[in-house]
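>>> Predicted coordinates and the sequence they were generated for:
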Amino acid sequence: MSAVDLARLQFAATTGIHWLFVILTMGLVPLVALMHTRAVFTRDPARRAVRERMTRFWGQLYVINYAVGIVTGLVMEFQFGLSWSGLSKFAGNVFGAPLALETLIAFFAESTFLGMWIFGWGRLHRGVHVTLIWLVALTAYASGFWILIANGFMQHPVGYAVRDGAAYLTDFAALLTNSSALVALAHITLAALTTGGVFLLGISAWHFARGTEETELFRGSLRLGTWVSMLASFFVVVIGQMQMPVIERTQPMKYAVLTDSGVAEVQRRLVAQHGPGDYVPPEGWIHLSMNTMSIIGNTVSTLTLVAVVLLWKDRLVRRRPMAYLMTAMIPFTFVASVGGWVVREVGRQPWLVYGRLTVEDALSHVSRSSLVFSCALFIAIFLALAATNWTLITRFAVRGPDATQLGATEPLPDDLPGSPGGGADDKQPVPAF
């Protein structure tokens, strides 16, 4: 493999594995926030206790995924300097700000709010506590927004001027309203909610199929996951089709490959515009990824629609084969989302910044032996982290709510009202929310 191929393999593998964490994080956090909100506003103590246990159970799975996944995110931006210094030199003045904002939001604001939510059980007022998890959800999607703003510039560069071989931002509003970023954000948001919904649906159905005493808890999460995944999977297909006019306008070669029309004509136009070169991206990869994403997306949409109908009188979980089928859908949502990223990124080739900077020109002056070492090391570490993540998630998901540790710590003595440093008027223990 050439140095370019090794650098591309390294970034593709690490980005793809990191994306598996991101899509579940974005899909789960609003659902956990919704569960927490329902628990807070439930007046009946017995039902509130069940909804609290539900929040803590699914919240723990979310925290595991976030904690392990954030490690994979730490090295992503460093690869721009490691392997793609040409990209940093050309476009760093434009997308440096979005990447910096994403880092501040993800690694400071989001992590801070999440830490306060994790350790706030039994210590914070329930209104403050539930606000924290909604702030976590908000910052998670804000982080995704800034990443897509940076990626959108690479897909369709806008709002810039080139001086001395480097791009400089001239129109921040154009950067923020880039259609290549905003339509993709809507598509990814719905894909994440589909992933999170199927995750809830699949694990809940598994517990019903195996027999569970937590029927009310898993019935609630089953219904939430089924409705969310059904609605999100329907609209993710619709929004996906809405991207085609944007692709046709901004990346005609990708559109030609996707529709199998006019590839030779687009190649002639691009040669006339940018000079000699092969501007046809790997057609096999694009078709395979697009077909995989489309087939899985439509299948999930159909099956979740059937699942909504079968919710009536618990018919969904009374039929074990159907319940196990819901569980089997979980990994396919991740495969579909990775397929979508492959279409988006590979379809841009040979450009790194479309029409302005090729992959070849963006590569750092790094020896092939260094790239072999870093590629093997990064992929091995990321695979180990992914295996660790899913081992932990599977273990705690199978054990059920009784093994949940999130929020299980009793309030510290000085946190209790009536104790030194606590409230003097209320002698009752601080509620769990």
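Okay, I see it. Numbering: from 1, shown residues only.
>>> Going by C-alpha atoms from here, please, whenever you check contacts or count neighbours.
OK.
>>> you'd agree Ala397 is up against Leu61?
Yes. The criterion here is C-alpha atoms under 8 Å, and Ala397 meets it with Leu61 at 7.3 Å.
>>> More neighbours: which of these two?
A count of neighbours by other C-alpha atoms under 10 Å puts Leu61 above the other of Ala397 and Leu61, at 23 against 20.
>>> Who's the closest spatial neighbour of the more buried one, skipping the chain neighbours?
Among residues not flanking Leu61 along the chain, Ile393 sits closest, at 5.8 Å (C-alpha to C-alpha, 6 or more residues apart in numbering).
>>> residues in contact with that neighbour?
By C-alpha atoms under 8 Å, 6 or more residues apart in numbering, the residues touching Ile393 are 61, 64-65.
>>> Okay, it and Arg356: tell me how far apart.
Using C-alpha to C-alpha, to the nearest Å, one gets 43 Å for the distance from Ile393 to Arg356.
>>> same thing with Ala403?
Taking C-alpha to C-alpha, one finds Ala403 at 53 Å from Arg356.
>>> Next one for the comparison:
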Amino acid sequence: MSAADLARLQFAATTGIHWLFVILTMGLVPLVAIMHTRAAYTRDPVKRAVRERMTRFWGQLYVINYAVGIVTGLVMEFQFGLSWSGLSKFAGNVFGAPLALETLIAFFAESTFLGMWIFGWGRMRRGVHVTLIWLVALTAYASGYWIMVANGFMQHPVGYEVRDGAAYLTDFGALLTNSSALVALLHIALAALTTGGVFIAGVSAYHFLRRTTETELFRGSMLLGLWVAMVTSFFVVIVGEMQRPVIERTQPMKDAVLENSGVAEVQAQLVKEHGPGDYVPWQDTLRISMDAMTIIGNTVSTITFIAVILLWRNRLMRWRPALWVLVASVPFPFIASVGGWVVREVGRQPWLVYGELTVEDALSHVGTAALAVSCTVFIAVFLALAVTNWTLITRFALRGPDATQLGSTEPLPDDAPDGPGGDAEEKQPLPAF
């Protein structure tokens, strides 16, 4: 393999693995926030206890995924300097700011709010505690926005001018409102919520198959997960189609390959615009990825729609074949999201910054042997982290709420005196998690 192939393989593998953490994080955190809000403001003490256990159970799975995933995210941006110094030199003045803001939000604001939420059980007024998890959700999506702003510039560069071989930002507003970033962000947000909903529904279905005694907890989880997944999986297909006019306008070769029409004509046009070269990406890879994403998206939408209908009179919880289908559906959104990522990234080849910087020109001057070692080490570490993450998630998900350590403080008595903010909450020892 050439140095360029190794560098591309390393970045593709590490980014793809990291994305599996990100999409579950973005998908779970709003649902955990909804659960916590309902638990905090439920007056019935029995229902409140069930909903709090629900929040802590799913919150612990979210925290595991976030904690391991943040490690993979720490090294992502270092690869710009390790393997793609040409990209940093050309576009660093433009997307350096979005990446810096993403780092501040993800590794400072989001982590701070999450840490306060984790250790705030039994120590904060309920309004403050609920606000923290919503701030975690907000910063998670804000982080995604800044990443898509940087990626959107690479897909469709706007608001810049080239001086002395480097791009300089001239219109920050154009960068922030890049259509290639905004429509894709909405598509990703819906895909993440679909992933979170299917995950919750699948794990809940497994516990019903085991004839769990936590019927109310997992029924409520199943209800929330299926409704969210059904609605978002329907709209994720619609928003996905909304990207086609943007792609047709900004990346005609990607559109031609996906339509399987006019590839030769677009190739000739790009040669006239940018000089000799092969501007056709890997056609089979692109089409297979697109087909996989489309088929899986429609399948998940159909499954969740039928499952919501079966919720009537709790028929779903008693029909074991349907429960097994929900369990088997858990990996589907992850596979579809990776397919979508491949379509977005591979489809713009051979450009790293479309129309301005090719992959070959962006590659660092690093020897093939050094890149081979780097590629092997990076992929091995990321695979180990992914295995660790899913081993922990699977273990705690299958054990159920009894194994939950998040927020494991002694419950407050119903007649406890009001705290500083008027809520019946006293200071408790720090939770074990």
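Alright, I've got the coordinates. Given the structure is predicted, the values throughout are model-derived calculations rather than measurements.
>>> and the helix or strand containing the residue nearest to Leu61 of structure 1, which residues are buried?
If you go by DSSP states H and E, Ile393 of structure 1 is part of helix 368-399. Buried residues in helix 368-399 of structure 1, counted by 16 or more other C-alpha atoms under 10 Å: 368, 371-372, 374-375, 378-379, 382-383, 385-386, 389-390, 392-393, 396-397.
>>> Burial check on Gly275 of structure 1, number of neighbours?
Around Gly275 of structure 1 there are 10 other residues, counting by other C-alpha under 10 Å.
>>> same deal with the one 10 residues further on?
Applying other C-alpha under 10 Å, we find 15 residues neighbouring Trp285 of structure 1.
>>> Who are the contact partners of it?
Contacts for Trp285 of structure 1 (C-alpha under 8 Å, 6+ apart) come out as 342-343, 346.
>>> Now intersect the contacts of Ile393 of structure 1 with the helices, please.
Using DSSP state H, the members of the contacts of Ile393 of structure 1 that fall in helices are 61, 64-65.
>>> Roughly how far does Val4 of structure 1 sit from Tyr160 of structure 1?
Counting by C-alpha to C-alpha, the separation of Val4 of structure 1 from Tyr160 of structure 1 is 27 Å.
>>> Sorry, wrong one. I was asking about Val359 of structure 1.
Per C-alpha to C-alpha, Val359 of structure 1 is found 20 Å from Tyr160 of structure 1.
>>> that older thread, residue range for the helix holding Ile393 of structure 1 in structure 2?
Using TM-score structural alignment, helix 368-399 of structure 1 corresponds to residues 368-399 of structure 2.
>>> What distance do you get for Gln267 of structure 2 to Arg348 of structure 2?
According to C-alpha to C-alpha, Gln267 of structure 2 and Arg348 of structure 2 sit 13 Å apart.
>>> Please apply the same query to Asn314 of structure 2.
47 Å.
>>> now swap in Thr213 of structure 2 and tell me
51 Å.
>>> higher neighbour count, those two?
Remark: of Thr213 of structure 2 and Arg348, Arg348 carries more neighbours, 26 against 10, as counted by other C-alpha under 10 Å.
>>> give me every residue that touches the residue nearest to Phe235 of structure 1 when sequence neighbours are not counted.
In this structure, Phe235 of structure 1 finds its nearest non-sequential neighbour in Leu190, 7.0 Å apart by C-alpha to C-alpha, 6+ apart. By C-alpha under 8 Å, 6+ apart, the residues touching Leu190 of structure 1 are 232-233, 235-236.
>>> Which of these fall within helices?
Using DSSP H, the contacts of Leu190 of structure 1 in helices are 232-233, 235-236.
>>> I'd like those as TSV, with distance to Met26 of structure 1 and neighbour count appended.
Shown next, in TSV, are these (distance: C-alpha to C-alpha, whole Å; neighbours: other C-alpha atoms under 10 Å):
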residue	distance to Met26 of structure 1	neighbour count
Ala232	13	23
Ser233	15	29
Phe235	17	18
Val236	15	23
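>>> which one of the residues you listed is nearest Val75 of structure 1?
Val236 (29.6 Å; C-alpha to C-alpha).
>>> ok so, going back, just put the contacts of Trp285 of structure 1 in JSON lines and tack on distance to Phe145 of structure 1, neighbour count and secondary structure.
Formatted as JSON lines, the contacts of Trp285 of structure 1 follow (distance: C-alpha to C-alpha, whole Å; neighbours: other C-alpha atoms under 10 Å; DSSP: H, G, I helix; E, B strand; the rest coil):
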{"residue": "Val342", "distance to Phe145 of structure 1": "19", "neighbour count": "20", "secondary structure": "helix"}
{"residue": "Val343", "distance to Phe145 of structure 1": "19", "neighbour count": "21", "secondary structure": "helix"}
{"residue": "Val346", "distance to Phe145 of structure 1": "21", "neighbour count": "19", "secondary structure": "helix"}
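>>> Let me know the closest of those residues to Ser85 of structure 1.
Nearest to Ser85 of structure 1 among those is Val346, at 19.7 Å by C-alpha to C-alpha.
>>> mean distance, the helix or strand containing Leu326 of structure 2 to its aligned residues in structure 1?
Per DSSP H and E, Leu326 of structure 2 falls inside helix 320-328. Superposing on structure 1 places helix 320-328 of structure 2 at an average distance of 0.7 Å from its equivalents, by mean C-alpha distance after the TM-score superposition for structure 1.
>>> gap between Leu9 of structure 1 and Ile381 of structure 1?
Per C-alpha to C-alpha, Leu9 of structure 1 is found 15 Å from Ile381 of structure 1.
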